[in-house]
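# Need the 3D shape of this:
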Amino acid sequence: PNLLGGVESGLALEIQAKDELSDAIDSNLILEASVINIKGNVGKNVILVAKEITIEGQIHPESYVYANKARITNHKGVCYAKEFECKYLERAKVYANSVKVEASAGSVVYAKEIALEKLKSDNKLYFSKQCWIDEVDGNGNRFIFYAFGGRENQEELKIAKQKLNALGLKSKKIIAQHQSLNHLVKNHQAIMEKLKNATEEIKRSLMQQESVKDAYSEFMFALKRLKILKAQMLELQKINNECYAKLISIENSFQHASVMTKNPFKQENIVIYHRNYPKVSNSTAML
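Prediction:
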């Protein structure tokens, strides 16, 4: 059963495996509390939510941690936190402000600041302020200067992408309606030209015909609707531009960041400056 106590409840959970061969939490469970302390491993499809989470053990690749502060011995899953500390990071994903790790292999980290004692191979480190590595003991690592490294900017980017996707869907619907109404206008253009050029007497006569009357009504409705759709498209474009302008502003404000290491890189690793807006671009240095 799930336990949803709430992060503001003051509830503290202490969970311990019954022996070394058993998981502290098996699988398919959601736990929510102010503090969660676990001694033992965490199984598959587990979601942990708290202000502070400590796991003295391993977390499954398909499990999630959401916390202000997270401390994990062996992290293989996905973690969203403000402060994250870990002994071993193994093919995991971390989204945080501050990340401190003893050793990492094959993992992806997004943060403002990253501090790693030993970096093994195939890691992707996205940071917006500083990346400090004591020792690079592997290859295929990517050190990526990225404005959306910290949690606040990660959230801004997530919200903006959701908004842009929604705007895109609305735009497609409006364009489809616009095309359909344009087709209707063109189909009735000949009749409308005939009415326009006719004398008043002939107009009255033509308007007695049901086909002409229907064509006139459809034509006028289409024109009014096209005017409304145009206004809607202009409003969507305005919101779209504001959204992009905010993202560009965040990236323009990203000016000071550094990657530092105590020792030289032993093998091939890559340093990248990545920019999403106004267009995706990478500047790469092979080290």
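# Please make it C-alpha for all contacts and neighbour counts, starting now.
OK.
# my guess is Asp122 meets Arg142, correct?
Yes: with contact defined as C-alpha atoms under 8 Å, Asp122 counts as touching Arg142 (7.5 Å).
# So which of the two has more stuff around it?
Arg142 (21 against 18; other C-alpha atoms under 10 Å).
# can you pull out the strands in the stretch 51-200 of the chain?
With strands called from DSSP state E, counting those that start in this stretch, the stretch 51-200 of the chain shows them at 64-75, 78-90, 93-95, 98-105, 108-119, 124-136, 142-146.
# May I see the ones you listed arranged in a markdown table, with distance to Ala12 as well?
Formatted as a markdown table, the strands of the stretch 51-200 of the chain follow (distance: least, C-alpha to C-alpha, whole Å):
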| stretch | distance to Ala12 |
| --- | --- |
| strand 64-75 | 14 |
| strand 78-90 | 18 |
| strand 93-95 | 24 |
| strand 98-105 | 24 |
| strand 108-119 | 27 |
| strand 124-136 | 32 |
| strand 142-146 | 36 |
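# How many residues are close by Val42?
Residues near Val42, counting by other C-alpha under 10 Å: 29.
# With Phe145 as the reference, measure out to it.
32 Å (C-alpha to C-alpha, to the nearest Å).
# Next: Ala111.
10 Å.
# Tell me, how many residues neighbour Glu52?
Using other C-alpha under 10 Å, Glu52 has 20 neighbouring residues.
# Surely it is in contact with Tyr80?
No: contact between Glu52 and Tyr80 fails when scored by C-alpha under 8 Å: they sit 11.7 Å apart.
# which residues are in contact with both of the two?
In terms of C-alpha atoms under 8 Å, 6 or more residues apart in numbering, Glu52 and Tyr80 are both contacted by the residues Ala67.
# I'd like to know how far the residue lying farthest from the centre of the chain sits from Leu247.
Most distant residue from the mean C-alpha position of the chain: Glu201, 64.4 Å away (C-alpha atoms, centre = their mean). The gap separating Glu201 from Leu247 is 61 Å, by C-alpha to C-alpha.
# To check against the first, give me the structure of this:
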Amino acid sequence: MDFFSKKKLSILNWEKDLSTFSKSANINLHNCNIHINSARTFFTNDMPVPSGYFESEYETSDKEIYQKYEVEITPREYDFSAIDIKIDRNNLFATLILKEGLFIDSSEVYKMQFIDYVLAKLVEQNVILHNSKFLKATLVHILNDFGDLCVLTSTLNYEILRSKASYKQRGLLNLLEEAWVKKNNADSIDNALYAANEGEEVAIFFKDDEIINGRNLKGEFMNMQAIASRETTKETKEKEGAIYANPPSIDENIDKEETDRKIIYKAKSKGLVDFQDGLKVISIATFETVSNKTGSILGGLEKGIEVDVECSDNSKDAIQNGAIIEADVVNITGNVGENALIRSNNLNIKGQTHQSSTIYANEAFINIHKGTLYAKTEANVEYLELGRIFTQDANILQLNGGKVVAKRVVVSRLRNNCNIYFSESIHLKLIDGVENKLEFNIMANIDEKPHFLGLLAKDTLLKEHVKSRVNYCKVLITKAKKLRPVIETLKPLIAKSKAEASPLDPEVKKMLQYYAALLKQVHLQKDTAIKLQDERIQNANLASSIEGELLNASITTESSWRDNNEILLHRHFPTEVKSSILLEDSDMLDIELDKDYQILKVSPE
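This is a model prediction of the structure:
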């Protein structure tokens, strides 16, 4: 962390003016927090826009505008390099990207600097700021959703700005698809079935093009008709001509409301909406197979949709290559194929999963698992063969060559070349293999991991801040010591000035003010360093308490051990430490940790 006094700057050309400032002040902008105090808007003739311009004329006027900024530059306390802003090619909407590994703190300073960073990134991409109050509220809401401090374990996307300019072409707009694409920051998927609640709007048929001209995020006036014409490919036109040129037919489970300009379609009952041959609602979601051809099933996780897939043909996968299922309850009889993706709350697979498949669930039961499973609460697997499980509670009948990361693990039969990471307990009923690694690791508690990573990140941050302030304090003290002899020689002049009530020489006065400012800054930095050190101690106590849960962790068995099975301990705080023991053929032994985190062999009673 660099230290320098607050700098105020007027900026017209953001990149150029900041670069000039950085060079002249010898300050690295990567270490700077840039707070925008104000953004003033002008027409290109340098006349300021009138009061109320953005509420009245902005969206309908095509006059070119630009902005000038008054900023304050101060030392940045946090690393925001894992934050990015993506703007679409027409500059109509902006997406905030929070990447895996970003440290999020709950402090007010973090929130302020987070907002400053995002606004600066937007201005860097020439976005016109005119509703900063709303944008700041949006960013605060995003941060508040995280609650306490944490480190992100996956990348998250948020749409934070959208222009009023838009275009809707004549034809059918799939509202469910539009919402899914926006939520997942993904491309649309051909032939997909979308979940809908009773009474939910599922589509709109526009009788004519619906064009709203206006400004994009960069303040450029957009002719949306021209953009619509340019971006409609021949393939899209052919598709619309064949399917969407006229209002689609509907089944008895679709209702419609018609106006002069459009027709709104609503689901009369909960189910999956099929858009391929008219609009119809599938109320009972039972399928022979799910594929990209029959249509992935999307958006059903939060809408209570239950999906049953029963494949009677053993030569086919029940969930085929690249297919996606998102549903509250998923029951599959058959195999899950290559690159398949399943998101559910309750999952039951009577079959096997391909090694490239990915599954998310709250609770899951799988016969034979070879892919990757993220189960929020519990995973029950009969045979884990080279697959991966991340969960709180893992119950496995036979484990062979797989990886398990869980708080608690029960294995009925442990075969060969398995890796188990746990934070509370492992119970092994039969040890029937070698080359297995069982590791005590608090990170195996997937619920606690983001918060624990946050504590580690904050410890590193506080350590650096304390060190920086102590070093800065030393620099200030050195400067003060060099000035002290000069101040001593000035004391007679100061005394004489007081006695005679005469003004001090301006240079002498300036010297005294500088010396007083140095001493004041020394005390300020010292007090701040002490406060930060106290905060670090509290943070360290929390981290130690969480990792201390490992002292109650254990490995218990109902079987004797085989040769070449390794027990490991991986500690992360206060420093990273790894230790291990190698087990030989032996009678039944339980494994625990003593108060000094040494691995102990314990004979069961």
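# ok, back up a step: now the residue farthest from the centre of structure 1: which helix or strand?
Assigned by DSSP states H and E, Glu201 of structure 1 belongs to helix 200-206.
# Any buried residues in that helix, and which?
For helix 200-206 of structure 1, burial by neighbour count (16 or more other C-alpha atoms under 10 Å) applies to Leu206.
# what's the average distance of the helix or strand following that helix to structure 2?
Using DSSP H and E, the helix or strand that directly follows helix 200-206 of structure 1 along the chain is helix 210-252. Following superposition, helix 210-252 of structure 1 is found to deviate from structure 2 by 3.0 Å on average (mean C-alpha distance after the TM-score superposition for structure 1).
# Just the angle for helix 210-252 of structure 1 relative to strand 124-136, thanks.
20 degrees (axes from the mean of the first three to the mean of the last three C-alpha atoms, to 10 degrees).
# Which other helices and strands does helix 210-252 of structure 1 contact?
In terms of contacts (3 or more C-alpha pairs under 8 Å, 6 or more residues apart in numbering; DSSP states H and E), helix 210-252 of structure 1 is packed against helix 151-187, helix 189-197.
# Repeat the analysis, applying 10 Å as the threshold.
Secondary-structure packing of helix 210-252 of structure 1 (3 or more C-alpha pairs under 10 Å, 6 or more residues apart in numbering; DSSP states H and E): helix 151-187, helix 189-197, helix 200-206, strand 270-275.
# which residues touch the third one?
In this case it means helix 200-206 of structure 1. Here helix 200-206 of structure 1 makes contact (C-alpha atoms under 10 Å, 6 or more residues apart in numbering) with 191, 194-199, 212-213.
# Distance-wise, check whatever residue of structure 1 lines up with Lys458 of structure 2 relative to Asn240 of structure 1.
Matched by TM-score structural alignment, Lys458 of structure 2 corresponds to Ala166 in structure 1. As judged by C-alpha to C-alpha, Ala166 of structure 1 and Asn240 of structure 1 stand 10 Å apart.
# And Ala257 of structure 1, by the same measure?
Taken as C-alpha to C-alpha, the span from Ala257 of structure 1 to Asn240 of structure 1 is 29 Å.
# cool, and Ala215 of structure 1?
The gap separating Ala215 of structure 1 from Asn240 of structure 1 is 36 Å, by C-alpha to C-alpha.
# With neighbour numbers in mind, choose between these two.
Counted by other C-alpha under 10 Å, Ala215 of structure 1 and Asn240 do not tie: Ala215 has more neighbours, with 20 against 17.
# leaving aside the residues next to it on the chain, what's closest to that one?
Of all residues not flanking Ala215 of structure 1 in the chain, His188 sits nearest, at 6.1 Å (C-alpha to C-alpha, 6 or more residues apart in numbering).
# wait, what's in contact with the one you found?
His188 of structure 1 makes contacts with 212, 214-216, 218-219, as judged by C-alpha under 10 Å, 6+ apart.
# Between those residues, identify the one with the most neighbours.
Among those, the one with the most neighbours (other C-alpha under 10 Å) is Phe219, at 22 neighbours.
# My guess is Ile270 of structure 1 contacts Gly140. True?
Yes: taking C-alpha atoms under 10 Å as the definition, Ile270 of structure 1 is a contact partner of Gly140 at 7.2 Å.
# Identify the contacts common to the two.
Residues touching both Ile270 of structure 1 and Gly140 by C-alpha under 10 Å, 6+ apart: Lys124.
# follow-up on the earlier one: what lines up with the residue farthest from the centre of structure 1 in structure 2?
Under the alignment (TM-score structural alignment), Glu201 of structure 1 pairs with Leu493 in structure 2.
# got JSON lines for the contacts of His188 of structure 1, with distance to Ile15 of structure 1 too?
Compiled in JSON lines, those are given as follows (distance: C-alpha to C-alpha, whole Å):
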{"residue": "Val212", "distance to Ile15 of structure 1": "79"}
{"residue": "Asp214", "distance to Ile15 of structure 1": "74"}
{"residue": "Ala215", "distance to Ile15 of structure 1": "74"}
{"residue": "Tyr216", "distance to Ile15 of structure 1": "75"}
{"residue": "Glu218", "distance to Ile15 of structure 1": "69"}
{"residue": "Phe219", "distance to Ile15 of structure 1": "71"}
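# Which one of the residues you listed is nearest to Leu21 of structure 1?
Set against Leu21 of structure 1, the nearest of those by C-alpha to C-alpha is Glu218 (74.6 Å).
# Tell me how far the closest one lies from Leu157 of structure 1.
43 Å.
# and whatever residue of structure 2 lines up with Asp122 of structure 1, what is it in contact with?
Per TM-score structural alignment, the equivalent position to Asp122 of structure 1 in structure 2 is Asn417. Contacts of Asn417 of structure 2 were listed using C-alpha under 10 Å, 6+ apart, and they are 386, 399-403, 433-437, 565.
# tell me which element Ser559 of structure 2 falls in.
Under DSSP H and E, no helix or strand contains Ser559 of structure 2.
# What's the local residue count around it?
Ser559 of structure 2, neighbours per other C-alpha under 10 Å, totals 17.
# Likewise for Thr199 of structure 1?
When neighbours are defined as other C-alpha under 10 Å, Thr199 of structure 1 has 11 of them.
# how far away is Met233 of structure 1 from Lys170 of structure 1?
9 Å.
# what do you get for Ser258 of structure 1?
Here the criterion is C-alpha to C-alpha. By it, Ser258 of structure 1 lies 41 Å from Lys170 of structure 1.
# ok, now Ser107 of structure 1?
Using C-alpha to C-alpha, we find Ser107 of structure 1 at a distance of 37 Å from Lys170 of structure 1.
# Neighbour count: these two, which is higher?
When neighbours are counted by other C-alpha under 10 Å, Ser107 of structure 1 and Lys170 differ, and Ser107 comes out ahead with 21 against 15.
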